[in-house]
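1. Pasted the sequence and its predicted model underneath.
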Amino acid sequence: MNKSQFDKMKNGEGFIAALDQSGGSTPKALAGYGVLEDSYSNEDEMFDKVHEMRTRIITSPSFSHERILGVILFEQTMDREIEGKYTADYLADKGIVPFLKVDKGLADEENGVQLMKPIPDLDETLRRATERKIFGTKMRSVIHEPNTGGIKEVVDQQFDFGKRIIAAGLVPIIEPEVNIHSGQKEKSEEILCDEILKHLNDLSKEENVMLKLSIPTKANAYKKLVDHPRVVRVVALSGGYSRDEANEKLKENDGVIASFSRALAADLSADQTDEKFDAALKKAVDSIYEASVHKN
């Protein structure tokens, strides 16, 4: 593990950009960027288009280590190049820490939750990630209802994979998202916090994780997790909130920083001039940064 990157993630001021849309969410991400489905004819062309979008974001002047601590990448992005360098190398040269999304998507809902689908090639992916100088990983589950058994399953699965990722020398971002539209969101968050704490207390001093969580209904509901010695950082997803709303809610939670995707890229468009593109990106980056470093 790279100690300087670990220290940056633990103590640095800024946020994590989530640029990890996968096959299922890519058409929507491209459409939001103004690249419609009739502009590509197959999956390869679609991934070329999304890599162009990600490259434009990552190479923009406003996308700098002064505001952005890390970036979560899609697996294909890890294997692609930006200006003649593998993406993780390009980011590291910019002083930004690279992460890799390793999950294969969500299983169908059962017991009020969606577990992750199996990840049969995880060990091989982790080997390649290490070769590509990836620092950590990310994997997502979703909680829809405050079903104690279902939430326990989600957290158990996340930490089972997480321990394998730690053993491979990477830092896992564990992401049990709570659906922001859930009618009993706060209750789900209480159960989730308790289940995560049980697992954190079982980790050894050499085992460290990051947590990516929905912004809680009750401010500072995850303070015990933020303060836990085995937690490198707690980051928040925007989860469908607008950027302004996500930023305002984030400011209420001490020690939690952003890891936004849609809220970061919402105002970017393929037909913008480079100047307008960078200005729109700068506005988003600055506002998310300020919400992330905000001290109550």
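-> Arrived safely, thanks for sending.
2. C-alpha only now, for contacts and for neighbours.
-> OK.
3. Please enumerate the helices of the stretch 101-250 of the chain.
-> For the stretch 101-250 of the chain, the helices defined by DSSP state H, counting those that start in this stretch occupy 122-131, 148-167, 185-202, 223-226, 243-251.
4. Next, the angle from the third one to helix 148-167.
-> Here helix 185-202 runs at an angle of 40 degrees relative to helix 148-167 (axes from the mean of the first three to the mean of the last three CA atoms, to 10 degrees).
5. elements contacting helix 185-202?
-> The elements that helix 185-202 packs onto, with contact taken as 3 or more CA pairs under 8 Å, 6 or more residues apart in numbering; DSSP states H and E, are helix 148-167, strand 171-178, helix 223-226.
6. Can you add distance to Glu43 and give those back as a markdown table?
-> Formatted as a markdown table, those follow (distance: least, CA to CA, whole Å):
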| stretch | distance to Glu43 |
| --- | --- |
| helix 148-167 | 29 |
| strand 171-178 | 27 |
| helix 223-226 | 39 |
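7. So which of those is the most surrounded?
-> Stretch with highest mean neighbour count among these: strand 171-178 (a mean of 26; mean count of other CA atoms under 10 Å).
8. Pull the distance from that strand to the chain's centre.
-> Offset of strand 171-178 from its chain centre (CA atoms, centre = their mean, to the nearest Å): 8 Å.
9. Go ahead and name everything in contact with that strand.
-> The contact list for strand 171-178, computed with CA atoms under 8 Å, 6 or more residues apart in numbering, reads 135-144, 154-155, 158-159, 162, 165-166, 185, 188-189, 208-214.
10. Of the residues you listed, keep whichever come out buried.
-> Among these, those classed as buried by 16 or more other CA atoms under 10 Å are 135-144, 154-155, 158-159, 162, 165-166, 185, 188-189, 208-214.
11. Please compare the first structure with the one that follows:
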Amino acid sequence: MNTKQLDRIHTGKGFIAALDQSGGSTPKALLQYGIKEDSYSNEDEMYGLVHEMRTRIIKSPGFDSEHILGAILFENTMDRLIDGQFTADYLWEKKNVVPFLKVDQGLADLENGVQLMKPIPGLNDLLKRAVERNIFGTKMRSLIKEANPAGIKQVVEQQFAIGNQIAQLGLVPIIEPEVDINSADKEQSEKILKDEIAQHLSALGQDVKVMLKLSIPTTNNFYSDLLNDPHVVRIVALSGGYSQAEANEKLAHNHGLIASFSRALSQGLTADQTDDEFNTLLSKSILDIYEASIK
């Protein structure tokens, strides 16, 4: 584990950029960027286009270490180059931004009010490659749709079991049990979730470090006590489908929580914008998300 990077994530001012749409969500991300599905004829061309989009974001002057602490990539991006360097090396060496890798393979079907992660075949090999590519940490997402205690317990058990496997290889896992922002009993889900997380944190080995990525809570500062747990490097918040303005507004009321936004970060960016238009809009988004993260 890179102690410089650990210190930056633990104490730095800023937020984490989520640039990790993958597989099924890539066409959607490209469409939001103004690239229609008939613009590419196979997966390789599609991933080439999405890498161009991410490269444009990462190389933009506003994408800087003054505001951004880390960036989450997905496997295809990790294996591609920016200006002759692997993406993770470019992020750290040129931008002073800490690289993370999304490792999950998407969500299983809804059961007990939750969607667990699908099995992750070859996870150990992927993690070893991540270490070789100088990745600092990982991210994996589950989804909670109902306040079902048995389902939420399963989600947290799965997250921490895989999180432990990741930590054994010297990477810092981001545990992400998202609570659906449209869920009718969101607040109740959060109460059950917090208790489960607290139990699993107390059972971790002394040196194990994790991060938590959570939906912005219904009750402000609800996760504050988890911030002080010695195992927790940082708690980051996902935008979860809120618009950027809404997500920023809610985040600003939760002290110590920082953003890890995906859609809310790239909102309004399109392929046909001039570099000036693109950079101006991205810089404004970054500044607004940063301001909400440091309150």
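-> Now that the structure is in, tell me what you want to look at. Please read all numbers here as calculations on a predicted model, not as lab measurements.
12. ok, back up a step: any chance of the helices of the stretch 101-250 of structure 1 in CSV, with distance to Ala258 of structure 1 too?
-> Output for the helices of the stretch 101-250 of structure 1, formatted as CSV (distance: least, CA to CA, whole Å):
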stretch, distance to Ala258 of structure 1
helix 122-131, 24
helix 148-167, 20
helix 185-202, 18
helix 223-226, 13
helix 243-251, 7
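13. right, so of the ones you listed, which gets closest to Asn11 of structure 1?
-> For those, the distance to Asn11 of structure 1 is smallest for helix 223-226, at 12.3 Å, taking CA to CA.
14. how much does the closest one stray from structure 2?
-> When structure 2 is overlaid, helix 223-226 of structure 1 sits 1.3 Å from its aligned residues on average, using mean CA distance after the TM-score superposition for structure 1.
15. And that helix, what does it pack against?
-> So helix 223-226 of structure 1, by 3+ CA pairs under 8 Å, 6+ apart, packs with helix 185-202, strand 231-237.
16. Would you tell me which one of the ones you listed is buried the most?
-> Using mean count of other CA under 10 Å, strand 231-237 ranks as the most buried of those, with a mean of 23.
17. residue range for that one in structure 2?
-> Using TM-score structural alignment, strand 231-237 of structure 1 corresponds to residues 232-238 of structure 2.
18. With structure 1 overlaid, how far apart is the matching stretch on average?
-> For stretch 232-238 of structure 2, the mean deviation from structure 1 after alignment is 0.2 Å (mean CA distance after the TM-score superposition for structure 1).
19. Save the helices and strands packed on helix 223-226 of structure 1 as a markdown table, and put in distance to Asp7 of structure 1 too.
-> What follows is those, written out as a markdown table (distance: least, CA to CA, whole Å):
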| stretch | distance to Asp7 of structure 1 |
| --- | --- |
| helix 185-202 | 20 |
| strand 231-237 | 9 |
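20. Out of those, the one nearest Asp103 of structure 1 is which?
-> Closest approach to Asp103 of structure 1 among these is made by strand 231-237 (16.4 Å; CA to CA).
21. could you measure Asn247 of structure 1 against Gly12 of structure 1, distance?
-> 19 Å (CA to CA, to the nearest Å).
22. From the neighbour counts alone, determine which of those two ranks first.
-> Taking neighbours as other CA atoms under 10 Å, Asn247 of structure 1 and Gly12 compare with Asn247 leading, 24 against 17.
23. Return the residues in contact with that one.
-> Taking CA under 8 Å, 6+ apart, we find Asn247 of structure 1 in contact with Ser287, Ile288, Ala291, Ser292.
24. Does the last one touch Ser259 like I think?
-> No - taking CA atoms under 8 Å as the contact criterion, Ser292 of structure 1 and Ser259 are not neighbours in contact, 9.3 Å apart.
25. Can you work out which residues contact both of the two?
-> Residues touching both Ser292 of structure 1 and Ser259 by CA under 8 Å, 6+ apart: Phe15.
26. average gap between the helix or strand hosting Lys10 of structure 1 and structure 2?
-> Per DSSP states H and E, Lys10 of structure 1 falls inside helix 3-11. Compared with structure 2 after the fit, helix 3-11 of structure 1 shows a mean deviation of 0.2 Å (mean CA distance after the TM-score superposition for structure 1).
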